[in-house]
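Could you look at this predicted model? Sequence included:
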Amino acid sequence: MSVWDTLVGQRPAIRALDEAARGQGMSHAFLFTGPPGSGRSNAAVAFAAALQCEQAGCGTCHACRTVLAGSHADVSVIRTEKLSIGVDEVRELVRRSALAPVGRRWQVLIVEDADRLTEQACNALLKSIEEPSERTLWMLCAPTVEDVLPTIRSRCRLVTLATPSAADVADFLVATQGVPETLAAHAARASQGHIGRARALAVDEATRNRRRAIVSLPMRLTSLGACLGAATNMHDVAKEEAEAITSELDVKEKADLDASFGVVERGRRPREYSPALAALERGQKTRAKRRVLDVVDRGLMDLVSVYRDLILLATTGQAAAGLVNADMADDLERLAQVTTPESNLARIDAIFAAREQMLEFNVPPQLALESMMVALQLPQRP
């Protein structure tokens, strides 16, 4: 048992981080990059545990266990459920970075989704990374180096994580979740290397059913009406799933706010209550919007896997074992007969265009999905 056991298929990165934890190639700032689901934040937390451990990551000592549980006094993690990380959150981290660690080792500050830092937040962070305190260590996580400002990434040591293989993910699921090998293999393929997604697919039948509904859409896009209906359905399902995730948390946050201002006990609202409630509601609205986008984005990647499989079938004739969606091989064979690799590449481009419209240009998801579905429409048979 060690702190590195949660990292799947990342042997080169583990070797580099283990050497750094033992004093070889240490830096004051690290940038963890890798595709979604590769375990960027897990790697950062595991590295933080190794740095606090007397044995460089044994996984069983008090320091390792508290870091992995998120309760270590000298390890701070900033994560956001909003669309961006603002300057106020970063300033609080910068203030904390100037303090000496409570223990004898490092003060570690981990920023998940560093690509979501606003321009002001980046500027607030830059000076602290340029001139860190003696025992302060920064760890930033982002999909690619291009997602972080050059002035920041040039001051960080880069740690690149790879997409784990389907075999590695399947072995991990069998070992940690106890699922049958067949189900683990299916979840590993369908997740396309995303560990969290693979775990959800392996243990939750509802998640598998939602994915099955998404990947079956391309077969039904035979008319304009069908395309518009598919867009509406995909958007509605995303909203329902996002609301199921956030509604309980929203209620708890409102109850906590009421209790902190004494609204429940005293039956009246202090003057400061209304601004605090308005700020809470704004934050909840932003979080709900991000949740919807996250669910839609996951669906878009599932759609991409279908067209990737069609291109694979048409260009190589590879058997079902090489497909992401091997369980729907018969449907894919039929689709491959009425489409071409070129048209399916164009469909993948349309999916990524819709993704960019929603995530980068704030286009309403319903409109972006309608435009995309029309572009995915199957050719009319003569």
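Now that the structure is in, tell me what you want to look at. Numbering: from 1, shown residues only.

Please count neighbours and contacts with C-alpha atoms only from this point.
Will do.

mind checking how far the closest residue to Asp250 other than its chain neighbours is from Ala255?
Once flanking residues are discounted, Asp250 sits nearest to Gln284: 6.8 Å by Cα to Cα, 6 or more residues apart in numbering. For Gln284, the distance to Ala255 (Cα to Cα, to the nearest Å) stands at 14 Å.

ok, Arg334 - how many residues close by?
Arg334: 12 surrounding residues under other Cα atoms under 10 Å.

just to revisit the earlier point, can you get me a residue count around the residue nearest to Asp250?
Neighbour tally, Gln284, other Cα under 10 Å: 19.

which residues in the stretch 201-350 of the chain form helices?
Using DSSP state H, counting those that start in this stretch, the helices of the stretch 201-350 of the chain run over residues 205-215, 224-260, 263-266, 273-316, 329-338, 341-359.

List the contacts of the closest residue in space to Asp331 that isn't next to it in sequence.
Sequence neighbours aside, Met219 is the residue nearest to Asp331 in space, at 7.6 Å (criterion: Cα to Cα, 6+ apart). By Cα atoms under 8 Å, 6 or more residues apart in numbering, the contact list for Met219 reads 331, 335, 378.

adding another structure so you can compare the two:
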Amino acid sequence: MSAAPPVWDQVVGQDPTVAALTAAVADPAAMTHAWLLTGPPGSGRSVAARCFAAALQCPQGGCGECRECRTALDGTHADVEVVATPGLSIGVDHARELVHAGSVRPSVGRFRVIVIEDADRLTEQAANALLKVVEEPVSRTVWLLCAPSLDDVIVTIRSRSRHVRLRTPPVDAVADLLVRRDGIDPAMAAYAARAAQSHIGIAKRLATDAAARERRHAVVSLAAKIRGVGDAIDAASDLASIADEESGATTAERDAAERRRLLERMGADTAARTQPPHVRSALAALEREQKQRATRHARDIIDRSLVDLVSVYRDALVQRLGTPVPVVNVDVGPVVTQVAQAFTSEQLLHAIDAVGTARERIDRNVAPLLALEAMCLSLRLPR
């Protein structure tokens, strides 16, 4: 297999996908107007979509160095629009705006490319609004939809899109990327890639943020501490608190900056205690959007914490069965051993199911604390 163009260097462990997309760039007969990129979280769906957009705009098919490549990758190219919703869903009004944008001919590039990083968050009405442009494509407009799986996109869209699937990249490949791209120490990169279970974004965060490593350690250590009902309630509260604290720390500064920019744009006094009615209305709309974003971010943090927690029970099951499979939590070996000794193999499977059920309930908008309490009650160590 020939080497892929340099723009694909940051897409790791995805040779079949890169080969398919590179072939489409090189051969118009292999090109289509709508693509659906699926893969597990952290597999690099969005990165692959941006690299594809850059390769489509690049005169050399993806050199990685020219202006077209650089601007497409960082989201500033005039003919590449990247949609990454901060809220819980993408509504029909936003979808109609995208349909309009997709009907305009490219201004400076070879194609107009619209990347929807969270196509699984399209509401049913929004997906139906996009369906028309997918069914009746506009010349030189390319739609790149990203979602965890085919089932997350309505059947009428996925049946009219070309599907490419990304896999979970190997741990070694993720560690190598952190070293090569981000200058991370090899030992730290190896730990982060393994602990993140090959999720590239989380691996980078674990490698560069000591507080993130401490929070993860606190989460995985809970598996050995839940003995009684009181412990279960406390553990659920701890998981919810970790999410609230991290979400608050991440969004507070950004929310304040957005509020300040809005007031400046409207010519309002940023120091005034009260604002005119039209300014108050705009501020209320901004606060609703920020609240939705904070809710989604907190739920994403909880979900990631549960992925970390379930890895302990998975490792314990591997240990009990003596399966020759690499473990995730090398750094908390005593916790894994304690859980493996306390639970039978069947009980470990029930524990894994309990965490999966909690994730599904939270995804269906069950109050996170209630879902976490029910889960933690199922995770009590046997007496």
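Okay, I see it. None of these values were measured; they are calculated from a predicted model.

what does the residue nearest to Asp250 of structure 1 align to in structure 2?
Mapped onto structure 2 by TM-score structural alignment, Gln284 of structure 1 lines up with Gln290.

Hmm, Asp255 and that match touching each other?
Yes. At 6.8 Å, Gln290 of structure 2 and Asp255 qualify as touching, with contact defined as Cα atoms under 8 Å.

quick one on the thing from earlier: ranking by neighbours, what's the top pick from the contacts of Met219 of structure 1?
Result: Leu378 is most packed of the contacts of Met219 of structure 1 (other Cα under 10 Å), 20 neighbours.

State the distance from Leu293 of structure 1 to Ala142 of structure 1.
Remark: distance between Leu293 of structure 1 and Ala142 of structure 1 (Cα to Cα) = 18 Å.

do the same with Gln380 of structure 1
Taking Cα to Cα, one finds Gln380 of structure 1 at 42 Å from Ala142 of structure 1.

Neighbour count: these two, which is higher?
Ala142 (22 against 8).

check contacts around that one.
31-34, 40, 112-115, 148.

what residue of structure 2 matches up with it?
For Ala142 of structure 1, the residue aligned by TM-score structural alignment is Ala147.

ok, now Arg347 of structure 1?
Applying TM-score structural alignment, one finds that Arg347 of structure 1 aligns to Ala351 in structure 2.

Does that match touch Ser378 like I think?
Yes. Taking Cα under 8 Å as the definition, Ala351 of structure 2 is a contact partner of Ser378 at 6.7 Å.

Please convert the contacts of Met219 of structure 1 to CSV, extending it with distance to Ala198 of structure 1.
Formatted as CSV, those follow (distance: Cα to Cα, whole Å):
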residue, distance to Ala198 of structure 1
Asp331, 23
Leu335, 26
Leu378, 30
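
Tell me the one among those nearest to Ala185 of structure 1.
Asp331 (20.0 Å; Cα to Cα).

I'd like the distance between that closest one and Asn325 of structure 1.
Asp331 of structure 1 is 10 Å from Asn325 of structure 1, by Cα to Cα.

got it, and Ala314 of structure 1?
15 Å.

Which one of those two is surrounded by more residues?
The neighbour count for Ala314 of structure 1 versus Asn325, taken as other Cα under 10 Å, is higher for Asn325 (21 against 15).

Please name the nearest non-neighbouring residue to the more buried one.
Ala190 (6.4 Å).

Aligned against structure 2, show me the partner of that neighbour.
Per TM-score structural alignment, Ala190 of structure 1 is aligned with Ala195.

residues contacting that match?
203, 308, 328-329 are the contacts of Ala195 of structure 2 under Cα under 8 Å, 6+ apart.

got those as CSV, with distance to Ala23 of structure 2 columns?
Below are the contacts of Ala195 of structure 2 laid out as CSV (distance: Cα to Cα, whole Å):
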residue, distance to Ala23 of structure 2
Ala203, 30
Asp308, 37
Val328, 36
Asn329, 39
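
Most neighbours out of these, which is it?
Using other Cα under 10 Å as the neighbour test, these are led by Ala203, with 25 neighbours.

How much space separates the equivalent of Val133 of structure 2 over in structure 1 from Ala114 of structure 1?
Per TM-score structural alignment, the equivalent position to Val133 of structure 2 in structure 1 is Ser128. Counting by Cα to Cα, the separation of Ser128 of structure 1 from Ala114 of structure 1 is 15 Å.

Which one's more surrounded, these two?
For Ser128 of structure 1 versus Ala114, neighbours defined as other Cα under 10 Å are more numerous around Ala114 (25 against 18).

ok now do the more buried one, which residues does it touch?
Neighbours of Ala114 of structure 1 in contact, by Cα under 8 Å, 6+ apart: 85, 140-142, 147-148.

Make CSV from those residues and add distance to Val237 of structure 1 to it.
Converted to CSV, the contacts of Ala114 of structure 1 look like this (distance: Cα to Cα, whole Å):
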residue, distance to Val237 of structure 1
Ile85, 27
Leu140, 33
Cys141, 30
Ala142, 28
Asp147, 30
Val148, 33
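
Please identify which of the residues you listed is nearest to Asp5 of structure 1.
So of the contacts of Ala114 of structure 1, ranked by how close each gets to Asp5 of structure 1 (Cα to Cα), first place is Cys141, at 19.3 Å.

Hmm, the closest one is touching Leu31, no?
Yes. Counting by Cα under 8 Å, Leu31 is a contact partner of Cys141 of structure 1 at 5.8 Å.

Per the alignment, name the residue of structure 1 opposite Leu381 of structure 2.
In structure 1, Leu381 of structure 2 lands on Leu378 (TM-score structural alignment).

what separates the nearest residue to that match once chain neighbours are set aside from Asp256 of structure 1, distance-wise?
Using Cα to Cα, 6+ apart and skipping residues adjacent in sequence, the residue nearest Leu378 of structure 1 is Thr222, 5.3 Å away. As judged by Cα to Cα, Thr222 of structure 1 and Asp256 of structure 1 stand 50 Å apart.

Which one's more surrounded, those two?
Thr222 (16 against 12).

Just give me the match in structure 1 for Val12 of structure 2.
So, by TM-score structural alignment, Val12 of structure 2 is matched to Val8.
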